[in-house]
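**Q** predicted model and sequence follow; I will ask about them next.
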Amino acid sequence: MSQRSNVTRREFGRRATASVLMTGVGLARGAQKTAVLPRPLKVGWVGTGGRGTGLLNNALKIEPGLQVTKVCDCNKAAATRAAEIITKHGLPAPKLFTDGDWAWQKMLQAGSLDAVIIATPWKWHTPMAVAAMNAGITPAVEVPCALTSEECWQLVDISEKTGVECMMLENWSFRPDNLALLNMVRAGLFGTIVHVHCAHSHNCVDHWFFDAQTGADRWPAEYLVRFNRDQYPTHSVGPVLSWCDINCGDRFTSISSAATDSLGINDMFKRRFGADHPSATRRYAQGDIVTSTLRTEKGRTVIINYDMQLPRPYDNRWMLQGTRGVYSEERNAIHLAGRSSTPHGWDPFPPYEQQYKHSWSTQSPVGGHGGADGVELRVFFEAVRDRRPLPLDVYDSVTMSAIVDLSGQSIAKNGQPVPFPDFTRGKWRTTQPKFAVDPLFAKQ
């Protein structure tokens, strides 16, 4: 949605709670999964800024006959541009909802939607997704889907109560390299997975948190002032969930996090805008680097780095280690016991990526991030249309997102471990892996 918003936190909380009550409880979608929808999908779009518009362009390319019938943004000009994109694809003009920050309530109450895409600033994600589920509409919400443990539980409770599923749009779970690696893991090439390292190493202070030209705050900047935590863990940990069978055979049990001091933001402003810029001396709560260690029920460890405030090229630094081998995304290489060319050397990963290419990756890429944006939307729409389970369910979505709040809790306790909630309420013990299951590469 537009970056312009004058809603206070108190008013936001009051109105968000009211929206949950106003929408009422819709029919459980689980009770409707008896047949494929006999018509094109009807989808609503909330948020038509840069990310929302990019997703819209991708969706119109990959889903023939998709009907985007409602568009909402408090910035009328942005919503109008989105409507023009839709009509240029030969589709009817959508109904626009642009009357302030809460116009989405009217859109979701209007009915006749199968799904809604939510691509707004973070604070709106949970209330919008909750309202959608209560209205019987399947939400696909941008990352993270929740900012607090309470919001995570709210999403789980409403999904279970209504029978309506909710999927977070974690596109890195759908990257071709990560899907190929998943096929290799499931084929047993790495043996038993023991440890994974991951990171979101992406300098965002010079263009995303702040305006690139003036240094003025953009909407995410307030979180750097107010909080010290892993603000953006889902791109790091998203693929790790499937590699480690989290929520379907294993689960996170605790998290311990530590943060460095905050130095990089002030230094960037001094270099780019001068020592007199207000942000050159402003106090930021957010440490430059956050390191979190998660333990699982089966004794695995997962290390996650938040690294978004220092000068550096982009990197996710995935490393997966098992009893029979190791994969390094940084090296784009693997080593497999008994298979690699030398006892202590690396072999290139691309030949393995080609051999174990996932069926989702065989179509021509659509959208950014190596086609991952297109794949996640395609499989979401297919699941809603065919009345099948979503590829990433509400439990996966909140497990990734809960790291935001839990890492902050641990940092505030000087790195003491914090228990990780079991959002599945024990179902992880009997749930079978379902994300991106590619039968050709299942372990024999």
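**A** Right, received. Where do you want to start?

**Q** contacts and neighbour counts: CA atoms only from here.
**A** Fine.

**Q** okay, buried residues for the longest helix along the chain please.
**A** Counting by DSSP state H, the longest helix found in the chain is helix 394-412. The neighbour-count check on helix 394-412 (16 or more other CA atoms under 10 Å) flags 394-411 as buried.

**Q** what does stretch 198-210 contact?
**A** With contacts defined as CA atoms under 8 Å, 6 or more residues apart in numbering, stretch 198-210 is touched by 212, 215-221, 232-233, 235-237, 265, 268, 302-319.

**Q** and the closest residue to residue 375 other than its chain neighbours, how far from residue 231?
**A** Distance criterion CA to CA, 6 or more residues apart in numbering; nearest residue to residue 375, sequence neighbours excluded, is residue 174 at 6.5 Å. Separation of residue 174 from residue 231 (CA to CA, to the nearest Å): 21 Å.

**Q** and those two? which has more neighbours close in?
**A** Comparing residue 174 with residue 231 by other CA atoms under 10 Å, the one with more neighbours is residue 174, at 27 against 23.

**Q** wouldn't that one be in contact with residue 376 here?
**A** Yes - between residue 174 and residue 376 there is a contact under CA atoms under 8 Å: 6.2 Å.

**Q** over to stretch 223-231 now: how far is its first residue from its last?
**A** Using CA to CA, the end-to-end distance of stretch 223-231 comes out at 8 Å.

**Q** dropping in the other structure now:
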Amino acid sequence: KPSAYTRGNTDFIRMCENEELDLVYNATPWEWHVPICVAAMKNGKHAATEVPAAYTLEDCWQLVETAEKFKKHCVQMENCNYDRFELLTFHLVRKGMLGKVMHAECGYLHDLRAVKFDYNGEGLWRRAYSMKHNANLYPTHGLGPVAQCMDINRGDAFDYLVSMSSNSRGLQEYVAKTFPEGAPERKEQYVLGDVNLSLIKTKTGRTIMVSHDTNLPRPYSRIKKVQGTKGLVEGHPERLHIEGRSPAHK
């Protein structure tokens, strides 16, 4: 019979201390990703976490240093790396069909207004980040597959970035439309810009644009654009152009 660990929010520490486990898989609200991974590795377990793994440079280094000290793997589980179109793009890059990859565009564009106000699910914790942070809160769904295509940390690396956000209006208008006068949601203040754009330069001089938008009405998209010297792959809609093989541009 499985053991239950229900003695408060940090009872995962007791689990990591007591159980003989190979790996601890972490699918909790974001604030617990680092503490759970650290507790697992300190107690001799490998750690795997849902994204995002961490939100501060200090926490990122804590994961790295703990993994190195205790010689345990700490893996960020980015499932979008393994979607059909992302794997097709990765295969085309590896085969040289696109030539040298020079630029990519990606993102997480997902109308989460209803999710953020769902009191039976992620809304219990996810909306709070829209009140505390003005940034790209969820970059890796788009950036993970692009990083594979650009050999990030396997020959190239991110060098620096510039990031900016639009004003914040989407959640305010959603609240005004959805909740009656006097509802506590009407008193909340949101700082997350509706659209965040980040431009990344790599060590070898290539560029990446990463977008984030979870506050506005829109169809889902991760953009999925990889531009090489010989061709282009682009998603939503999915398109492929190989110079000399695809119909000429008109």
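**A** Ah, there it is. The structure presented is a predicted model; accordingly, all values stated were derived computationally and were not measured.

**Q** coming back round to it: from the contacts of stretch 198-210 of structure 1, which land in strands?
**A** Counting by DSSP state E, the contacts of stretch 198-210 of structure 1 place 302-307, 319 in strands.

**Q** ok, which stretches of structure 1 are helices?
**A** 9-23, 50-62, 76-88, 103-109, 125-134, 149-162, 176-186, 221-226, 234-243, 264-273, 350-355, 372-386, 394-412.

**Q** winner for burial among these?
**A** The highest mean neighbour count among the helices of structure 1, using mean count of other CA atoms under 10 Å, belongs to helix 125-134: a mean of 27.

**Q** in structure 1, what range does stretch 129-148 of structure 2 match?
**A** Matched against structure 1 by TM-score structural alignment, stretch 129-148 of structure 2 falls on residues 223-242.

**Q** ok now the matching stretch, how far from the chain's centre?
**A** Its chain's average C-alpha position is 9 Å from that of stretch 223-242 of structure 1, according to CA atoms, centre = their mean, to the nearest Å.

**Q** repeat that for stretch 79-95 of structure 2.
**A** Relative to the centre of its chain, stretch 79-95 of structure 2 is centred 17 Å away, using CA atoms, centre = their mean.

**Q** Provide the aligned range in structure 1 for it.
**A** So stretch 79-95 of structure 2 sits over residues 171-187 in structure 1, by TM-score structural alignment.

**Q** over to stretch 157-173 of structure 2?
**A** Going by TM-score structural alignment: stretch 157-173 of structure 2 matches residues 251-267.

**Q** identify each buried residue in the matching stretch, please.
**A** For stretch 251-267 of structure 1, a neighbour-count test (16+ other CA under 10 Å) marks 251-259, 262, 264-267 as buried.

**Q** show me those residues that map onto strands.
**A** Secondary structure from DSSP E places 252-259 of the buried residues of stretch 251-267 of structure 1 in strands.

**Q** pull up the aligned stretch in structure 2 for stretch 310-323 of structure 1.
**A** Against structure 2, stretch 310-323 of structure 1 falls on residues 216-229 (TM-score structural alignment).

**Q** gap between residue 200 of structure 2 and residue 92 of structure 2?
**A** Separation of residue 200 of structure 2 from residue 92 of structure 2 (CA to CA): 23 Å.

**Q** now swap in residue 65 of structure 2 and tell me
**A** Taking CA to CA, one finds residue 65 of structure 2 at 35 Å from residue 92 of structure 2.

**Q** then residue 241 of structure 2?
**A** Separation of residue 241 of structure 2 from residue 92 of structure 2 (CA to CA): 11 Å.

**Q** just checking, residue 44 of structure 1 touches residue 59?
**A** No - with contacts counted by CA under 8 Å, residue 44 of structure 1 stays clear of residue 59, the gap being 11.8 Å.

**Q** before we move on, the earlier item: what would the ones in strands among the contacts of stretch 198-210 of structure 1 look like in TSV with distance to residue 247 of structure 1?
**A** Below are those laid out as TSV (distance: CA to CA, whole Å):
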residue	distance to residue 247 of structure 1
302	15
303	18
304	18
305	22
306	23
307	26
319	21
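
**Q** residue 272 of structure 1: which of these is nearest?
**A** When those are ranked by distance to residue 272 of structure 1 (CA to CA), residue 307 comes first, at 19.8 Å.

**Q** tell me which residues touch that closest one, please.
**A** Contacts of residue 307 of structure 1 by CA under 8 Å, 6+ apart are 199-203, 288-290.

**Q** again, only using 6 Å
**A** Residue 307 of structure 1 is in contact with 200-201, 289, counting by CA atoms under 6 Å, 6 or more residues apart in numbering.

**Q** burial count for residue 153 of structure 2?
**A** Around residue 153 of structure 2 there are 10 other residues, counting by other CA under 10 Å.

**Q** cool, and residue 198 of structure 1?
**A** By the criterion of other CA under 10 Å, residue 198 of structure 1 has 24 neighbours.

**Q** now it: closest residue in space, sequence neighbours ignored.
**A** Setting aside the residues directly before and after it, residue 198 of structure 1 is nearest to residue 318 in space (CA to CA, 6+ apart), at 4.4 Å.

**Q** same question for residue 137 of structure 2.
**A** Using CA to CA, 6+ apart, the nearest residue to residue 137 of structure 2 is residue 212, at 7.5 Å.
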